[in-house]
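> Sequence and predicted model, in that order:
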Amino acid sequence: MRTLVKNGQLLVDNKLVSQDVLIENGIVSSILMPGQDVAADETIDAAGKFVSPGLVDVHVHYREPGYTEKETIRTGTLAAAHGGYTTVCAMPNLNPTPDTVEHLTDQIKLNDEKAVVKVLQYATITENREGDKLVDFAALKNAGAFAFSNDGSGIQTSETMYKAMQEAAKLEMAVVAHVEDSSLSAGGALAETAAERIGVKPIPWVSETAQVARDLMLAESAGAHYHVCHVSSKHTVEIIRAAKRHGINVTCEVTPHHLLLTEDDIVEDNSLFKMNPPLRSEEDRQALVDGLLDGTIDMIATDHAPHTPDEKNKPISKAPFGITGSETAFSMLYTKYVKTGIFTLEQLVGWLAKKPARVFNIKGAGEISVGSPADLAVFNLDDASSIKEIEFESKGKNSPFVGEKVYGQTELTMVDGQVVYQK
């Protein structure tokens, strides 16, 4: 099967260049100048559109098994495809959790059966993603674990995290951490200023930064690759920057919502703005932008976290944490940051595709090159449209970005040369 994606604009040395992409049996076989006479079984006209490497998201929640009223593997991966993502890494807060070889094997089989994009599966750090009893790291690696995480819960005991890092380091695997000292944040819902305004308990910045500081020292001693999820505080950015200069093997991510919103946007009791870590100050948001630009922050990951409308219609004090992100990330970031000249398109694609693939050694992802899998997305950079809830593929509609006018909506997404989303 030969497919030609013609007349599209590919990113070459930070410039959009007209090129055609020939795909044979799911692999990019040639990148051609437009107008060359090429025989193909199928032709896709991407005239004037941006043909991007498929995006890579190292942080999504798909809720199946256990919580399918919120999301399923199919709806979650359809949402990813709608957002231009072709590879995603699924967190382990499921029921049962992928904490044994049997559970992980069953989860990977379920992902393979139901997903429309490529899903890499996290295993947990501790049994059932709680307490201090470590999983069998070597067995889970051999069973196909992508990395190890207790996302949603910080590891509270230093000894547990240290031993986990030692085990992961032996296997050259990453420990991917939700960083939160629950003794400082228990019962909290928002950052300090917003919490006082709305009348709920706060989640102070130190609950994040203190645990990162601890973990950085543990990672240095263990020789582990330590990856920090959803950095939100300027203080966390500062200590990760210092740790990188010191040679500690630390990487980190930031979410679109922490780049796009602050606690000043929470003007009423609206649970669409409740996420963990919480939205913080404008000074924190600017520090996150600076951290991306200077290389302290390595990538952007959505933390796509769908919930039911009934759950998110509760007051902030009672609603679950999290917002959806797969379907709005590229268009919102392109509109607010690339169109305004703060980021280049090349930088944005780097943080959303190339860098996560490189950091986590996801072979064949994050690039369009001869011999690589034909995982790509086609974006319309020129025409404005509105984000509409009715167009979401995710079961979760919990996004504060509905109604936003954006550029960069997805026209088409391909995985291994097969169309998995088309507008």
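Thanks, I have it.

> contacts, neighbours, all on C-alpha from now
OK.

> Who are the packing partners of the longest helix belonging to the chain?
Identified as the longest helix of the chain according to DSSP state H is helix 205-222. Applying 3 or more Cα pairs under 8 Å, 6 or more residues apart in numbering; DSSP states H and E, we find helix 205-222 packed against helix 158-171, helix 182-185, strand 225-228, helix 234-245.

> Select, out of the ones you listed, the one closest to Ser369.
Evaluated with Cα to Cα, those place strand 225-228 nearest to Ser369, the distance being 27.5 Å.

> try it against this one:
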Amino acid sequence: MTTTTFINARLIDPETGTETTGSLTVEAGTIVGRNLAPRGAVVDCDGKCLAPGIVDIGVKIGEPGERHKESFRTAGEAAAAGGVTTMVTRPDTTPTIDTPETLAFVTRRAREVSPVRVHSMAALTKGREGREMVEVGFLLDAGAVAFTDCDNVVTDAKVFSRALVYARSLGALVIAHPQEPVLTRGAAVTSGKFASLRGLPAVSPMAERMGLERDMALVEMTGARYHADNLSAAASLPVLERAKAAGLDVTAGVNIHHLTLNEFDVGDYRTFFKLKPPLRAEEDRVAMVEAVATGLVDVISSMHTPQDEESKRLPYEEAASGAVALETLLPAAMRLVHAGALALPVLWRALSLNPARRFGLPGGTLAEGAPADLVLFDPDVPFVLDRFALRSKSKNTPFDGARLQGRVLGTWVGGERVFG
């Protein structure tokens, strides 16, 4: 049995909401206690932060079909370097993960080459086409942790409601990307003066609210478990608040880019800032940060979406959406801490504890008996990000050349060091 004691650590515990100084002992891959007499290998944290490993939901991997953009090996290495100990991956692959056989393939590939834990979501409808529901029961048996068509909105309310009813009967979690698809189609930025000056096709943030309103009505009708994966607009928050107050089994997440960037960062058509949904107004960004602070928005994720150079080096409206973020998630989130918007335990509640609980995964806590999935990091060390130093195959980050603070010093999965 491998035993390790971490001494002189700032222990960040999102479950108790505390930050304390002390030691943590792990044995055989499990946390066994705090402030015990040191035994086994000793890691001197030198006053740096020790927290549960990040549980990142919505990670895009290029296997199968787009391995040139990202593989399980490169994504796993990037995750470990970013303090992410669990990736929950998306089914928007080629082919779509909509059968037990495809799910078994990606599960096997991840187990073979990734240094971090990987759990896969499956599509909600076959081919993510919104017409025919997948075999939810068989995919659950094969290991799917949730069901989603990603950014393909199921426009047929009857199909979506039937899928929600069936998912509820099996206790399955449904993940949705709320948008009104007709309004959103072809949009590249958020509507407003900036979009008009740039001459770019735009969409109002109300499209997100309209999509969420529809979904909440269907969730109320069916009683399904539901998670909105990528909220970005202040207009959506009252809808979410009402749904939670009504007792619906609903949670929501936000992309780290929508917490730290706004519409003006697009600048002169910089395609690394083209995301889905598009970057919003500063008022929306501030509202989303406040929603995380109060707990209204439950989860912060990277929405890691690798794109190759050819798909980004195009006119803004034609370029692919998305950004890599496994390695930049933690330092970007430190912007919120250094600005005084979020305390570290609150931040880790959204990065680790809440996503672990929502997906029924172990981890997200420093409690005795929890898996020894840990990240040691210095929240203050400054650096300038060089995208070519990222471990992801694709380098499409909006933080290229940005001054950031916060660096991962070590990552452990099941008590075994996988980075640092």
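Structure received. Every value quoted in this text rests on a predicted model; they were computed, and no experiment measured them.

> picking that back up, let me have the helices and strands packed on helix 205-222 of structure 1 in TSV, extended by distance to Gly8 of structure 1 and mean neighbour count.
TSV is the format used below for these (distance: least, Cα to Cα, whole Å; neighbours: other Cα atoms under 10 Å):
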stretch	distance to Gly8 of structure 1	mean neighbour count
helix 158-171	42	19
helix 182-185	48	15
strand 225-228	35	23
helix 234-245	37	18
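
> mind giving me CSV with those and columns for distance to Gly144 of structure 1?
CSV is the format used below for these (distance: least, Cα to Cα, whole Å):
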stretch, distance to Gly144 of structure 1
helix 158-171, 13
helix 182-185, 30
strand 225-228, 18
helix 234-245, 29
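
> Would you mind saying which of the ones you listed lies nearest Ile316 of structure 1?
Closest approach to Ile316 of structure 1 among those is made by helix 182-185 (15.1 Å; Cα to Cα).

> circling back to that earlier point, can you pull the buried residues of the longest helix of structure 1?
205-213, 215-216, 218-220, 222 (16 or more other Cα atoms under 10 Å).

> Kindly report the same for stretch 139-147 of structure 1.
Neighbour-count burial for stretch 139-147 of structure 1, counted by 16+ other Cα under 10 Å, picks out Leu140, Lys141, Ala143, Gly144, Ala145, Phe146, Ala147.

> do stretch 260-268 of structure 2 as well
For stretch 260-268 of structure 2, the neighbour count (16+ other Cα under 10 Å) marks Thr260, Leu261, Asn262, Glu263, Val266 as buried.

> same thing with stretch 61-73 of structure 2?
Of the residues in stretch 61-73 of structure 2, Ile61, Gly62, Glu63, Pro64, Glu66, Lys69, Glu70, Ser71, Phe72, Arg73 count as buried by neighbour count, 16+ other Cα under 10 Å.

> go on, stretch 35-54 of structure 2?
Buried residues in stretch 35-54 of structure 2 (16+ other Cα under 10 Å): Pro38, Cys45, Lys48, Cys49, Leu50, Ala51, Pro52, Gly53, Ile54.

> can you list these in a markdown table and add distance to Glu310 of structure 2 and secondary structure?
Output for the buried residues of stretch 35-54 of structure 2, formatted as a markdown table (distance: Cα to Cα, whole Å; DSSP: H, G, I helix; E, B strand; the rest coil):
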| residue | distance to Glu310 of structure 2 | secondary structure |
| --- | --- | --- |
| Pro38 | 53 | coil |
| Cys45 | 42 | coil |
| Lys48 | 40 | coil |
| Cys49 | 39 | strand |
| Leu50 | 39 | strand |
| Ala51 | 38 | strand |
| Pro52 | 37 | strand |
| Gly53 | 33 | coil |
| Ile54 | 31 | strand |
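
> so which pair among those residues is furthest apart in space?
Pro38 and Ile54 (25.5 Å).

> I'd guess Leu10 of structure 1 is in a strand, am I close?
Yes. Counting by DSSP: H, G, I helix; E, B strand; the rest coil, Leu10 of structure 1 falls inside a strand.

> tally of neighbours for it?
Per other Cα atoms under 10 Å, the neighbour tally for Leu10 of structure 1 reads 22.

> Likewise for Ala191 of structure 1?
Counted by other Cα under 10 Å, the residues lying close to Ala191 of structure 1 total 24.

> residues touching it, list them.
Contacts for Ala191 of structure 1 (Cα atoms under 8 Å, 6 or more residues apart in numbering) come out as Pro202, Ile203, Pro204, Trp205, Glu263, Pro278, Leu279, Arg280.

> hmm, try it at 7 Å
Neighbouring residues of Ala191 of structure 1 by Cα atoms under 7 Å, 6 or more residues apart in numbering: Pro202, Ile203, Pro204, Pro278, Leu279, Arg280.

> Now distance to Val420 of structure 1 and neighbour count too, for those residues, in TSV please.
Below are those laid out as TSV (distance: Cα to Cα, whole Å; neighbours: other Cα atoms under 10 Å):
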residue	distance to Val420 of structure 1	neighbour count
Pro202	42	20
Ile203	39	26
Pro204	41	23
Pro278	33	28
Leu279	33	28
Arg280	36	25
